[in-house]
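K.L.:
Attaching a predicted model along with its sequence, questions to come.
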Amino acid sequence: MTAVVSAFRRGEWRTSLDTVALPGPWESGHGLALVPEIVAHADRRWWDDTGRHSPFAATTLAPGSRRELLLFALDLFEHGTVTVGGLGPQGAGDFHMALWQTAGVPRPLARRWTGMLREGLSRRKAPRPDDALALVSLPGNTFTCLDSVLDQAERSAGVWVRPSRREPLSAARLVASMLTAGWPPDRIGLYPTEQRTLHGLVRLTDRQVVYGGAGLAASALDSETLTLHGPGRGCAVVPAGMPAKEAADWLLPLIAADSGRFCSNVHTVACADAPDGSRQDPEPLATALAAALDALHPQPGFHQELVAFREFGAVDMIQGAVRDRLRPGDRILTRRPAVVLGPASEVYARPQLALLDGHFGDGTAATHPLVGHEVPFPFAAVLSASPEAVRAITAASLFVHRPAK
């Protein structure tokens, strides 16, 4: 590793004896310094004794000033050159290239997601600050979740940011941008850790926002002050009588936008029975939607909005998890190869669509292993569903999409 992203603790960028290599080809040369739990315990004591009492912070973070500083930080994040510990001065182009090399996020998506951060901050009502030390533990699928860092920075006395080990560069750049904008260094931290240390960070902080998958949601994270953003299980309900082409056009962006990386992306499409009880044949819609998905990203590359997989074997494991969940009679209708190499030997997962066999009645849809199954690429399972099955699917989903009437 030639460039190791530092932690930011007690107002300074700091190295560590514990490091981990970031995903990506060996020539990317990026690593990440990890903060042991015992160090985090010492930092909490420092926070109670010193950090929260900074007179500079009290002046700088006066009422009304936080939003202005954060908007300036987002300007720097998007366009500026900031100093990231371990990496040195980093321009916007440097950030985009490093993000591409390590996490496979192409420049168009990075720019779009930065715009979403700005939009989210600008439209949100500024909260009333309190005296809490907050923790934000981030996912690796998209850096739009940095919105929670911005939110907690506005409402908390201090924020510890735990970046994903798969994609820590965006969090490090945001912290560096906040510091360059004038954010008090005692009031922000970057705490990369092992997964097992997350529970310790939850206990050490006063308020927590944690992003994670099904395994984390089912774990023993038990805190009244914790907000857990688990699987979204995004779904769409197609009413009977909606033309297949019209439904496919409506569903395509819901499934494929942002490379299928958002928890709000649709992964289950329920074709609802008609009000008279007659069943809707899902195959015409599934066929039209599969053709539309096949037409996306014919030749994946850096210029397109499709995330490349950098972790060895990740695509095969994810694709295998889809295949293993197919039941007898289920069919994959997309025809293009599921895995493809890009022009620089990067690996992509192309969009896929599965048509589930049979009609799903009371409670049976929720038991199919592909219903609600989330993967980090555009994928959806289409099925025929009774009103009871539709209710079961939507009840388990945080993001339910229905066509406008």
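P.N.:
Arrived safely, thanks for sending.
K.L.:
only C-alpha atoms for contact and neighbour calcs from this point on.
P.N.:
Will do.
K.L.:
Next, the buried residues of the helix or strand containing V136.
P.N.:
Assessed by DSSP states H and E, V136 sits inside strand 133-137. For strand 133-137, the neighbour count (16 or more other CA atoms under 10 Å) marks L133, A134, L135, V136, S137 as buried.
K.L.:
Between all of those residues, which two are at the greatest distance?
P.N.:
Of all pairs drawn from the buried residues of strand 133-137, the greatest distance, 13.3 Å, lies between L133 and S137 (CA to CA).
K.L.:
didn't I393 look like it was pressed against A365?
P.N.:
Yes. Counting by CA atoms under 8 Å, I393 touches A365, with 7.0 Å between them.
K.L.:
Now do the shared contacts for these two.
P.N.:
Both I393 and A365 are contacted by V371, under the criterion CA atoms under 8 Å, 6 or more residues apart in numbering.
K.L.:
Run through the strands of the stretch 51-200 of the chain in chain order.
P.N.:
82-84, 88-90, 133-137, 158-162, 188-190 (DSSP state E, counting those that start in this stretch).
K.L.:
what residues does the strand ranked longest in the chain touch?
P.N.:
Using DSSP state E, we find that the single longest strand of the chain is strand 352-360. Residues from elsewhere that reach strand 352-360 (CA under 8 Å, 6+ apart): 282-283, 286, 289-290, 293-294, 327-334, 338, 378-386, 389.
K.L.:
Buried ones among those?
P.N.:
282-283, 286, 289-290, 293-294, 330, 332-334, 378-386, 389.
K.L.:
Now intersect the residues you listed with the strands, please.
P.N.:
I332, F379, A380, A381, V382, L383, S384, A385.
K.L.:
Is the last one in contact with V269, as I believe?
P.N.:
No. Distance between A385 and V269: 9.4 Å, which falls outside the contact criterion (CA under 8 Å).
K.L.:
A further structure is provided below for comparison with the first:
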Amino acid sequence: MPPVRTTDPVYLDALGPRGAYRTRVSSTVTDVTGAETARLSLVPPVFVSRATAALRQAPPIPAADLEGLFAAAGEAFAAGTVGGLSVREYERLVSRTSGTPLAVVRAATRGTAHFVRQAPSSADRGRPRGAAGGLSDPAVHETHTVWARRGDVFAVNASGNHPGVHRVWLEALALGYRVAVRPSRREPFTPYRLVAALRRAGVRDDQLMLLPTDHRTADTVVRGADRAVVYGGDDVVAMYAHDARVLPQGPGRSKILITADTDWRDHVDTIVASVAGEGGTACVNATAILVEGDPAPLAEAIAARLSVWPSLPPQDERALLPVLPQERAHALSAYLKTVSAGTHAWLGGEGIADDLGDGSAVLRPAVHQTESAHAVQLRTELPFPCVWVAPWSRSDGVAPLRDTLVLSALTRDRDLLEALLAEPTIANLYVGDQPTYAMAPGVPHDSYLSDFLMRSKAVFGRPS
């Protein structure tokens, strides 16, 4: 059954093996002003266990159905009324609730729909050249190798910082996994809409589920699966670091490197967009910029650009910056003051919380200059446009650039690029005038998800 709406709030049911399920226990979802926007049904551990058993018994989506099914789901997600919400109603709820600027949410809707449509082909991009897609693939007779799943059930413990986080698990569904999504209570509307759109397009209820839970039960969702992806901070990464079945997705700590052979003035638009595009909330936004030479002119230029961005409610068409409840915003502001001690503040030194007068506050941009490429601040990633600008020299080497999801390198030095490409802890290397948030279907985000989900099996002989 679709969410039941009065004037307010929206009722979001769990989407279990027998359809929608409304529980007695629900979680109140509020917007950034504290107003109630939704009531989210929370399922208990026994429901999770039964749902996982149903996923395990269900068959994969037939390969012949994938293209048409995902195309229909993408169209429904982008433009349809799903779960009782039009796309415009959905986008405004996401913006109000998460504090993400409405323009960013709308762009994410278009982008996610594109990823939905491309999910089958994107998933196949990670298949090794020498592996056939299955026993029915004629190539198996030449390669004697088949690409096979490592399990049957995939779980997602999602974050709510950006609607785009839900693009990743689509590939698991396309690869034949049955999927359980545990939505963030901060922003449950995107996963609800995505799961509902896929079900409407033909995915069976026992192949894809939305299982909202409290924090304690969330681990039941993860532990019951064969493979899982979990979003969170460094504490979450540490918790699952030794579990080979779990892929932790922690802070991105994305960076930009600018060497002396490149004039940063030619790339200011890309640099500012990398820091503050998408509202500065994504793991692919630049956290640090390292400059060969004096970093001050660049830091000053970034601060000048960002200082004029307006403070507006997130659902305003002109909004560019994220918004949080006032108390949380001021807590972040106080934390920034603590961690930035010893740096030079070009922007945000007096605080970054700008109260809107309705119980919410805009997170204003912050630009700080550090004395060294090895400053501890370069590892501090915050959920708004906050960047650390540091000097870098050849003697610093690759070390300050490690542990990076995306590194955009503005350099003509081929040997340096080769060294950056060879560094195992740099997940993605963008060369030249490329924003750190650039993404496309079929292009790895943190390696191919299929590297984690699939394996190659030797197969000799022909099926009778």
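P.N.:
Done, it's in. Every value quoted in this text rests on a predicted model; they were computed, and no experiment measured them.
K.L.:
In a markdown table, list the strands of the stretch 51-200 of structure 1 along with distance to L353 of structure 1.
P.N.:
As requested, the strands of the stretch 51-200 of structure 1 are arranged in a markdown table below (distance: least, CA to CA, whole Å):
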| stretch | distance to L353 of structure 1 |
| --- | --- |
| strand 82-84 | 41 |
| strand 88-90 | 40 |
| strand 133-137 | 31 |
| strand 158-162 | 34 |
| strand 188-190 | 39 |
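K.L.:
Out of these, which gets nearest to G215 of structure 1?
P.N.:
Across the strands of the stretch 51-200 of structure 1, closest to G215 of structure 1 is strand 133-137 (CA to CA), at 14.8 Å.
K.L.:
Which part of structure 2 matches that closest one?
P.N.:
Residues 153-157 of structure 2 are matched to strand 133-137 of structure 1 when aligned by TM-score structural alignment.
K.L.:
so how far does the matching stretch sit from its counterpart in structure 1?
P.N.:
For stretch 153-157 of structure 2, the mean deviation from structure 1 after alignment is 1.2 Å (mean CA distance after the TM-score superposition for structure 1).
K.L.:
distance between that stretch and the chain's centre?
P.N.:
15 Å (CA atoms, centre = their mean, to the nearest Å).
K.L.:
Repeat that for stretch 113-128 of structure 1.
P.N.:
17 Å.
K.L.:
For it, give me every contacting residue.
P.N.:
Stretch 113-128 of structure 1 is contacted from outside by 67, 71, 74, 78, 142-144, 146-147, 150-151, 154-155, using CA under 8 Å, 6+ apart.
K.L.:
Next, the buried residues of it.
P.N.:
The neighbour-count check on stretch 113-128 of structure 1 (16+ other CA under 10 Å) flags W113, T114, M116, L117, R118, G120, L121 as buried.
K.L.:
and the last one, how far is that from A132 of structure 1?
P.N.:
As for L121 of structure 1, its distance to A132 of structure 1 is 20 Å (criterion: CA to CA, to the nearest Å).
K.L.:
residue ranges of the helices in the stretch 251-400 of structure 2, please?
P.N.:
Here the stretch 251-400 of structure 2 has its helices, by DSSP state H, counting those that start in this stretch, at 268-276, 296-307, 326-339.
K.L.:
Please produce TSV containing those, extended by distance to R412 of structure 2.
P.N.:
As requested, the helices of the stretch 251-400 of structure 2 are exported to TSV (distance: least, CA to CA, whole Å):
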stretch	distance to R412 of structure 2
helix 268-276	17
helix 296-307	19
helix 326-339	34
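K.L.:
Tell me which of those helices sits most buried.
P.N.:
Mean neighbours per residue, mean count of other CA atoms under 10 Å, is largest over those for helix 268-276, with a mean of 22.
K.L.:
Where in structure 1 does that one fall?
P.N.:
Aligned using TM-score structural alignment, helix 268-276 of structure 2 spans residues 248-256 in structure 1.
K.L.:
Repeat that for stretch 418-431 of structure 2.
P.N.:
Under TM-score structural alignment, there's no match for stretch 418-431 of structure 2.
K.L.:
any idea which residue sits dead centre in structure 2?
P.N.:
Geometric centre of structure 2, nearest residue: V165, 2.9 Å, by CA atoms, centre = their mean.
K.L.:
Would you mind confirming that it makes contact with N157?
P.N.:
No. With contact defined as CA under 8 Å, V165 of structure 2 does not reach N157; the gap is 10.6 Å.
K.L.:
Which helix runs longest in structure 1?
P.N.:
Looking across structure 1 with DSSP state H, the single longest helix is helix 107-123.
K.L.:
ok now that helix, how far from the chain's centre?
P.N.:
Distance of helix 107-123 of structure 1 from the chain centroid (CA atoms, centre = their mean) equals 13 Å.
K.L.:
cool, stretch 395-409 of structure 2 as well?
P.N.:
For stretch 395-409 of structure 2, the distance to the chain centre is 21 Å (CA atoms, centre = their mean).
K.L.:
Pull out the buried residues from it.
P.N.:
When neighbours are counted by 16+ other CA under 10 Å, the buried residues of stretch 395-409 of structure 2 are found to be P400, L401, R402, D403, T404, L405, V406, L407, S408, A409.
K.L.:
what does stretch 80-100 of structure 1 give?
P.N.:
Buried residues in stretch 80-100 of structure 1 (16+ other CA under 10 Å): 80-87, 90-92, 95-100.
K.L.:
Tell me which of those fall in helices.
P.N.:
A92, F95, H96, M97, A98, L99, W100.
K.L.:
Leaving out chain neighbours, which residue sits closest to the last one?
P.N.:
The shortest distance from W100 of structure 1 to any residue that is not its chain neighbour, by CA to CA, 6 or more residues apart in numbering, is 5.6 Å, and that residue is P106.
K.L.:
List the contacts of the aligned residue in structure 2 for that neighbour.
P.N.:
Using TM-score structural alignment, the equivalent of P106 of structure 1 in structure 2 is P101. The contact partners of P101 of structure 2, taken as CA under 8 Å, 6+ apart, are S95, G279, P313, P314, Q315, D316, E317, A319, L320, L321, P322, V323.
K.L.:
tally of neighbours for the equivalent of L201 of structure 1 over in structure 2?
P.N.:
Under the alignment (TM-score structural alignment), L201 of structure 1 maps onto V221 of structure 2. Neighbour count for V221 of structure 2, taken as other CA atoms under 10 Å: 25.
K.L.:
Pull the residues that contact the helix or strand in which V221 of structure 2 is found.
P.N.:
Counting by DSSP H and E, the element that carries V221 of structure 2 is helix 215-223. Helix 215-223 of structure 2 is contacted from outside by 44-45, 48-49, 52, 155-157, 180, 182, 228, 230, 246, using CA under 8 Å, 6+ apart.
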